[in-house]
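Engineer: how would this look folded up:
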Amino acid sequence: MKILHTSDWHLGRTLHGTDMHEHQRAFVDHVVELVREHAVSAVLISGDVYDRAIPAVETVQVLEDALGRLSELTTVIITPGNHDSAVRLGFGAGLMRDSVRILASVADLHRPVVLDDGAVEVAVYGLPYLDPETSRAVLVDETGERPARSHEGVIGAAMRRVRDDLASRPGVRSIVMAHAFVVGGEPSDSERDLSVGGVQSVPSGVFGGVDYVALGHLHGPQVVPVPGSATVARYSGSPLAYSFSERSHHKSTVLLELDVDGPPAVTLVDAPVPRRLTEIRGELSHVLSGETDAHLDDWVKITVTDPTYPADMHARVRARFAHVLHLTHEPVVGERVGAAPVVTEAMQPTRVAADFVEFVTAAPASEVELDVIQQAYDAVQAATARADR
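Structural biologist: Got it, this is the predicted structure:
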């Protein structure tokens, strides 16, 4: 049986103000083609389908179109992440066609969607994002004791329920969808912190005992080892880069194949890349030179390092690069020696200002700068004298 593992679509998210709906639709087209090409039995979306709890109308329409097209070809199984509202995403789940399954209930997380292609039977358990404070009241054990107020505590309690149910299904292969920061995973700048009481991570060992863990939350595709277990756990990663910290990610979807026995077979399928992300740093002469020709069509983050602010910097850079998303001036200065100069009442104000320029730039104030300081001081003195008359 072939299953496609995805996560972190973040529908509605922008990249430094750039609308991404067009590129998110292109990813949906890609997934639809993969389902057709590989006869995929189910598409998994492990959380953060939307980027915010209350998505915009256009964003909802993108998901509606995706579910409509995919559900004609296969089964789609969705769990909410920390960006989604489980209640809003799960609304109407019981009314949807059998090929669209939204697993948003904490109380029912031990009730799987069972896939059966006639040769292999797979139980897919959906763990919605488990907020420790609210979900621990639901995940009490048989004695009525609540799990610890941490991600490890509530996910551990959820997995005990999953394993108990799985024990009653001999010969059935198993997948757990979970949205969490698992120890060993490599984060990027665009994931929202899951900290609760300083405890945000989950040891991978809590997921032992199932065949495959379809993880969501971290945006870089990666494997997470599960010590002492044959369980395969991995993050599919986000389909698109949502920050420049993800510029080196190799975005993909996970094509998972499960037979009646044996380890899951995993193939990574490249996701479409709308535009490369590139960071360019250097003096303006370098930024505007032929050395950066290869990046003219990229989304770029540019840091100009000239000692002084170049004239018409923004206009000149934007005239060359059509897709500048972030442009700043960060002058490179020499190494400062010692602490800031001490200011005394006896010091001339112009000398204080000149010392400040030298401390900030690690170079003595130029003649032009000294002249500007003197002109400013003279203007203040003249204005004060007029006011005193």
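Engineer: From here on, just use CA atoms for contacts and neighbour counts.
Structural biologist: Will do.
Engineer: And V357, how close does it get to D306?
Structural biologist: 16 Å (Cα to Cα, to the nearest Å).
Engineer: right, I mislabeled it, should have said V223
Structural biologist: Relative to D306, and taking Cα to Cα, V223 is found at 42 Å.
Engineer: Now show me the structure for the sequence below, then we'll compare the two:
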Amino acid sequence: MRILHTSDWHIGRAFHGHSTLDALAEVLDALVAQVRDNAVDVVIVAGDVFDSATPAASCYVLLDDALAALHETGAQVVMTSGNHDSAARLGFHSRLLRDGIHVVTDPRTVGEPITIEDADGPVRFFGVPYLEPAIVRQYWPADASGQPLRTQAQTLAHAMGLVRAGMTENPGRSVVIAHCFAAGVDATAGLEREIRQGGIDVVPVGVFDGADYVALGHIHGRQQLTERVRYAGAPLHYSFGEQHKERGSWLVDLGADGSVDARWLALPVPRRLVTLTGSFDEILSPENVAAHADDWVCAIYTDDLPQTEPMRRLRERYPFCALVQHEPAVTVAATERSYAARLRTAVTDTDRIDAFLAHVRAGQGPTSREQELIREVLDDRALAEVLV
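Structural biologist: Have a look, this model is predicted:
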């Protein structure tokens, strides 16, 4: 059986205030073409179909269009809910879908396989939706040993016990689909909205033992934890932290004996992401503009002082500049004296102004020209006070 493993579509997610619907539609069209060209039997979407529990109507339209196009290829679809999805809404939407599209959102069904046949017999697909311990305790008060389910690791371990029982009752090759943070992954800092508290909700990879293939979601970059346990990542870049990570899916051939042969299918990037670092003038150089005028740009300028209206000026050259940050190349190490301490020791107004400028400029006081202006202003004020 040929399976395409994808995840984390995040339909409706914005990119620094910009809609991603059109870009995602373009990428999903390419994914549908890959399904058709590679004669895929089953498409897996491992959670976070939507980015919000309350997606806009346009998000449902995009999902419906993508699923209809996948259905027309002849492939079946197995989709689970992730931590961003509303399981109730996604589950209700599933009732409106056509045959061959399976949506798993109810934790109580994790041990009940979706069976899809090929020439070598049945393949059992066990969908495990995102499991929030506080919510699923109403169904599973405790694990097999009587321990309350307090972490996602415990909860997934219990769910996989139900899955293995389902494997025993339904012999055949098996595929598990789950949405979690598995041990050993390399997450994108600041991007994957953590579903863990410290480290207690990291799920050991061994929890998934017994399945022929495990299709995971939640991490936005391609990851191979074992030959049989993988993350596909998101089909679109949603952060500058992802800019160097490929977008795509795993094309998995599941042999008659349960063997796994997986290869990566890259997806197109509608608009490249680039981070430009240097002085403001260097970032605006003709060479940079010629190379990156059509890219999403994160500009990190290293000038000593903040620029005036940097975003407006950048967008005159880079229409798709999405983020600007000021990170001075030279910073002065902070002294033990606080700003308040400097003010207490200041004697004159000039001292107070110097202390303020040093505080807001990471230790750098006024320039010589600024010192002249400060003296002129203070002299004028003193003269005015005398005249009054």
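Engineer: Superpose the two chains and report the TM-score.
Structural biologist: Overlay of the two chains. TM-score (TM-score structural alignment, normalised by the length of structure 2): 0.90; 381 aligned residues with a Cα RMSD of 2.6 Å.
Engineer: residue ranges of the helices in the stretch 201-350 of structure 2, please?
Structural biologist: Assigned by DSSP state H, counting those that start in this stretch, the stretch 201-350 of structure 2 shows helices spanning 280-283, 286-292, 310-317, 339-345, 349-360.
Engineer: Could I get those in JSON lines, plus columns for distance to V202 of structure 2?
Structural biologist: Compiled in JSON lines, the helices of the stretch 201-350 of structure 2 are given as follows (distance: least, Cα to Cα, whole Å):
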{"stretch": "helix 280-283", "distance to V202 of structure 2": "40"}
{"stretch": "helix 286-292", "distance to V202 of structure 2": "39"}
{"stretch": "helix 310-317", "distance to V202 of structure 2": "39"}
{"stretch": "helix 339-345", "distance to V202 of structure 2": "42"}
{"stretch": "helix 349-360", "distance to V202 of structure 2": "41"}
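Engineer: what about those, which gets the closest to L4 of structure 2?
Structural biologist: L4 of structure 2 lies closest to helix 286-292 among the helices of the stretch 201-350 of structure 2, at 32.9 Å (Cα to Cα).
Engineer: Okay, buried residues for the closest one please.
Structural biologist: Using 16 or more other Cα atoms under 10 Å as the test for burial, helix 286-292 of structure 2 gives 289, 292.
Engineer: That one - contacts with which helices or strands?
Structural biologist: Taking 3 or more Cα pairs under 8 Å, 6 or more residues apart in numbering; DSSP states H and E as contact, there are no helices or strands that helix 286-292 of structure 2 lies on.
Engineer: do you know how far F356 of structure 2 is from T20 of structure 2?
Structural biologist: From F356 of structure 2 to T20 of structure 2 the distance is 43 Å (Cα to Cα).
Engineer: for G74 of structure 2, same thing?
Structural biologist: G74 of structure 2 is 28 Å from T20 of structure 2, by Cα to Cα.
Engineer: Between those two, tell me which one has more neighbours.
Structural biologist: T20 (18 against 15; other Cα atoms under 10 Å).
Engineer: got the contact list for that one?
Structural biologist: Listed by Cα atoms under 8 Å, 6 or more residues apart in numbering, the contact partners of T20 of structure 2 are 11-14.
Engineer: let's see 6 Å
Structural biologist: A14 (Cα atoms under 6 Å, 6 or more residues apart in numbering).
Engineer: Looking at structure 2, name the residue matched to T308 of structure 1.
Structural biologist: Using TM-score structural alignment as the criterion, T308 of structure 1 maps onto L305 of structure 2.
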